[in-house]
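*Asks:* Here is a sequence together with a model predicted from it:
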Amino acid sequence: MSQNERIAHSKITRKFRSEGRQLLFTQGKGGEVSDANGMTYIDFVMGYGPVIIGHSDELFNEILSGYLGNGVMMPGYTTFHSEYLERLLGERTGDRGAFFKTASEAVTATLRLAAMRNGRLGVLRSGYIGWHDAQIANSLKWHEPLHSPLREKLRYTDAMRGIGDTEPAVNWVDLRLESLAEILDRYRDRLGCFVFDAYLASFTTPEVLRQAVAMCRDAGLLTVFDETKTGGRISPLGYDHDHAIGSDLVVIGKALANGAPLSLVVGAADLLADAERARLSGTFSKEMIAVYAALATRDILEKPIGDAPDGWAEIGRIGTQVAATLTAAAEDAGVAALVGARPVLGGGMFELVYHDDALLGDKTRREALLAALTGAGILLLEGHPSFVSVAHREIDPDELRGRARRAFEQWSATVEAGRD
């Protein structure tokens, strides 16, 4: 058995292939990564979003190293946890935070808090909210555009616990308030928690989301905004805070600690008062390396970078520029009628967009484009938003445009050859 065959790859990591071979990575530096074959890639995967400053950033490593002399595990929470929450939640004076390692854990905690609050086990969800059973069972391809033919096919229908007639897991798919009202009426008194993936805010408006939260609360549901992709990336606290959506609880994760595993549930003190009774903790919830990394991350992002007032504004500028560069490369290659890119929620993320309905529903051609970009030394996500870091401000836009143009040309030629 080869070294690579010992790894049980997830569906997304399987996509990182070159010339038919699974990629194993050896090093990251700034906005790039290298693989075991010696090839270097511009990295827009960023560990699926947690890396926000850059790989092996010297300043980040220096600050983190300074903290490590305090130890990595104490009997309980520490002054460092308290300091981080004070910096994160300073203007939200009535809020508390509960610490976790992954956002799937954190969302699971909100489901338990909801059940303890209203006695209902059903979940109403919109978007990808984690990989635990009730979060993903009978779910959709949430990152597809609303009109994509690939979006609505139910997935993960086998071997999932905690769902069914008494514990329904229900999808709000089209983001229409009329359909939400129908769901709330149909599942009256069975749904306990509404969880919304903040990425889907790019498909609707703040006013729709404010109304959706109010409707769910009126129906007795605890409302949760899942800012796993967005909190600490598009802004310090994310979309719900910035647009006054008013959710009861917010989950923040991924980009908080530049790659170290940290996620939080944030909400009013009375809502988190059940944390002890609900057993919302694990051995590594109080681990300190991730909190040190989160403090180091804020030390960097809170300060001006270039002409931007802080790191979050600079990241938004970078992502917007990257999307424009990829769109320009598609124009250079003569495929702009088929594909381009767009910034998502201000540019902390971006995604490929398909302008041709036939291509939108053709997974084979779309994955061929991903392979062509990989072959040109560009790693990004297809059917999912991609991510930028502060380190990407050092990218040469002309080099990125040239690599992407070659990838688009190679992809177009391959697709046309396959039609002959």
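*Replies:* In hand now; what should we look at?
*Asks:* contacts and neighbour counts: CA atoms only from here.
*Replies:* Fine.
*Asks:* Who are the contact partners of the closest residue to Gly377 other than its chain neighbours?
*Replies:* Leaving aside its chain neighbours, Gly377 sits nearest to Tyr41 (4.3 Å; criterion: CA to CA, 6 or more residues apart in numbering). Going by CA atoms under 8 Å, 6 or more residues apart in numbering, Tyr41 touches 32-34, 374, 377-379.
*Asks:* Comparison target, given below:
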Amino acid sequence: MESKKNSGATLWEKAKKIIPGGNQLLSKRAEMFLPQQWPAYYKKAQGCEIWDLDDKHYLDFSIMGIGSCSLGYAHPTVTEAVVEAVQMGSMSSLNCFEEVELAEKLIEIHNWAGGVRFTRTGGESCALAIRIARSYSGKNKVAFCGYHGWHDWYLATNLADGDKLKEQLLPGLSPSGVPQQLIDTALPFHEGDLKGFDELLSEHGDDLGVVMMEVFRHGMPDLDFIKAVKARCEQHGIVLIFDEISSGFRLNAGAAHLLFDVHPDICVLGKAMGNGHPIGAIIGKSEVMDAAQQSFISSTYWTERVGFVAALNTLAVFEQEQVSEQLNKTGRHLKTNMAKICHDLQFELQLIGVDSVPILVFPGEQALALKTLYTQEMLKRGVLAANVIYVSMGHTLAHCETFLNAFEEVIGVLKQAQDKGDVLDLLDGPVCHSGFQRLN
């Protein structure tokens, strides 16, 4: 008989009592997947395989380190280089030479740019990009479209109207702790809504110095919209920032905007650039980036060696093995077969997103319960699953076939539960969270 031991779930309950919020990343909370049942912690990760605290083995067809491991977990080329760098000393009183090499490599890829600064994480990369852009423009207000982190400049959006980030990020995000003086300094607009953007320009144009936008999130870029925003930024002397922390390295090696010959003033990269090792980059035109010297921008661990070494080797693998093409090919295989399974079983699951990041949209008023049941039943079959799949090089054809076999079984369970109206009765615990909620 299969053991019901779940040390990860037990440890998660302990963690919530001593770590406010349970952990350091909302997207990895157990409640976002399967409350009271999610294994929560891992011992080992390799390729797309994970072993939990009880040595149970899973295939990861979910968030793959929140999209940070496109080469797969513990990729040998990157890992060997990182281990060697650590053994040689990852920190000293002198600078590591690899940061200059990485800066040169990124400018080679982004030949429109002339300067690079580095950080460790995506959120602080966006905050630094905003600081540099404000320094250059001399203006305070920022218009944005998409998800750009947790810092004050971004959450200030919710000071004015309480929940303006609902459609950009998550519902219910309180700006508690964000100074009230930042009210009306961060102004949201929506992808494709050029009229709404023009209204922002009309109302705030004299004080608007920065526009930050994701190139894409749930589908291919809206090029006409991006080009129109860029033209308006040029006309009004506004610094345009492309946040490619998530979109970079999904369609190509570098950033999606390079495919379409639409260049910003600043581009922000992170996540997949280090294949699981902390590194972020702010790339920009020389005259804009030089404004960094007018502001105090400095941090000890931005000089640590591992991120630079990891990024250089990750970039090399991307180029040598045509990784982005492989990711999209695998993703198309998954989406095509998932769609066929749902069609054959008459289950109305919508599949959106670029090929390398399939997103599952569950139907109807019970969408969240269906998502929870899907995750629960896939977990029973040895698959970590959610409403998004970050495809990686670790996902072999054999892994995909194992996933699709489990997927077909589980969609059958969901369809039957939906027809009988007993979705909630089949859940072994509570429905998953849809956004930010206090945990205790």
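*Replies:* That came through fine. Remember, predicted model here, so these are calculated numbers, not experimental data.
*Asks:* before we move on, back to that, separation between the residue nearest to Gly377 of the first structure and Thr26 of the first structure?
*Replies:* Per CA to CA, to the nearest Å, Tyr41 of the first structure is found 12 Å from Thr26 of the first structure.
*Asks:* swap in Met349 of the first structure?
*Replies:* From Met349 of the first structure to Thr26 of the first structure the distance is 25 Å (CA to CA).
*Asks:* Which of those two has more residues huddled nearby?
*Replies:* Using other CA atoms under 10 Å, the more surrounded residue of Met349 of the first structure and Thr26 is Met349, with 29 against 11.
*Asks:* mind listing what the more buried one touches?
*Replies:* Met349 of the first structure sits next to 234, 316, 319, 343, 385-388 when contact means CA under 8 Å, 6+ apart.
*Asks:* one more time with 7 Å
*Replies:* By CA atoms under 7 Å, 6 or more residues apart in numbering, the contact list for Met349 of the first structure reads 319, 343, 385-388.
*Asks:* Take the residues you listed and keep only those in strands.
*Replies:* Among these, the ones falling in strands (DSSP state E) are 343, 386-387.
*Asks:* which one of these has the most neighbours?
*Replies:* Phe387 (31 neighbours).
*Asks:* Map that one onto the second structure.
*Replies:* In the second structure, the residue paired with Phe387 of the first structure is Tyr390, using TM-score structural alignment.
*Asks:* just Ala260 of the first structure next, same as before
*Replies:* Correspondence of Ala260 of the first structure to the second structure, assessed by TM-score structural alignment: His277.
*Asks:* where do the contact lists of Tyr41 and Thr26 of the first structure overlap?
*Replies:* Common neighbours of Tyr41 of the first structure and Thr26, using CA under 7 Å, 6+ apart, are Ser34.
*Asks:* Show me which residues of stretch 303-316 of the second structure are buried.
*Replies:* Of all the residues in stretch 303-316 of the second structure, those buried under the rule 16 or more other CA atoms under 10 Å are 303-315.
*Asks:* So which bit of the second structure is the helix or strand hosting Val170 of the first structure matched to?
*Replies:* Using DSSP states H and E, Val170 of the first structure maps to strand 169-171. The aligned range for strand 169-171 of the first structure in the second structure is 186-188, by TM-score structural alignment.
*Asks:* And the helices in the stretch 1-150 of the first structure?
*Replies:* 58-68, 79-89, 103-118, 133-136 (DSSP state H, counting those that start in this stretch).
*Asks:* name the helices or strands packed onto the second one?
*Replies:* What that stands for is helix 79-89 of the first structure. Helix 79-89 of the first structure is packed against helix 289-301, with contacts defined by 3 or more CA pairs under 7 Å, 6 or more residues apart in numbering; DSSP states H and E.
*Asks:* mean distance, the helix it packs on to its aligned residues in the second structure?
*Replies:* Compared with the second structure after fitting, helix 289-301 of the first structure deviates on average by 1.5 Å (mean CA distance after the TM-score superposition for the first structure).
*Asks:* Show me what that helix is packed up against.
*Replies:* Secondary-structure packing of helix 289-301 of the first structure (3+ CA pairs under 7 Å, 6+ apart): helix 58-68, helix 79-89.
*Asks:* Please repeat the previous calculation with a cut-off of 10 Å.
*Replies:* Helices and strands touching helix 289-301 of the first structure, by 3 or more CA pairs under 10 Å, 6 or more residues apart in numbering; DSSP states H and E, are helix 58-68, helix 79-89, helix 311-332.
*Asks:* any idea which of those is most buried?
*Replies:* helix 311-332 (a mean of 23; mean count of other CA atoms under 10 Å).
*Asks:* Distance from it to the middle of the chain?
*Replies:* Chain-centre distance of helix 311-332 of the first structure: 18 Å, with CA atoms, centre = their mean, to the nearest Å.
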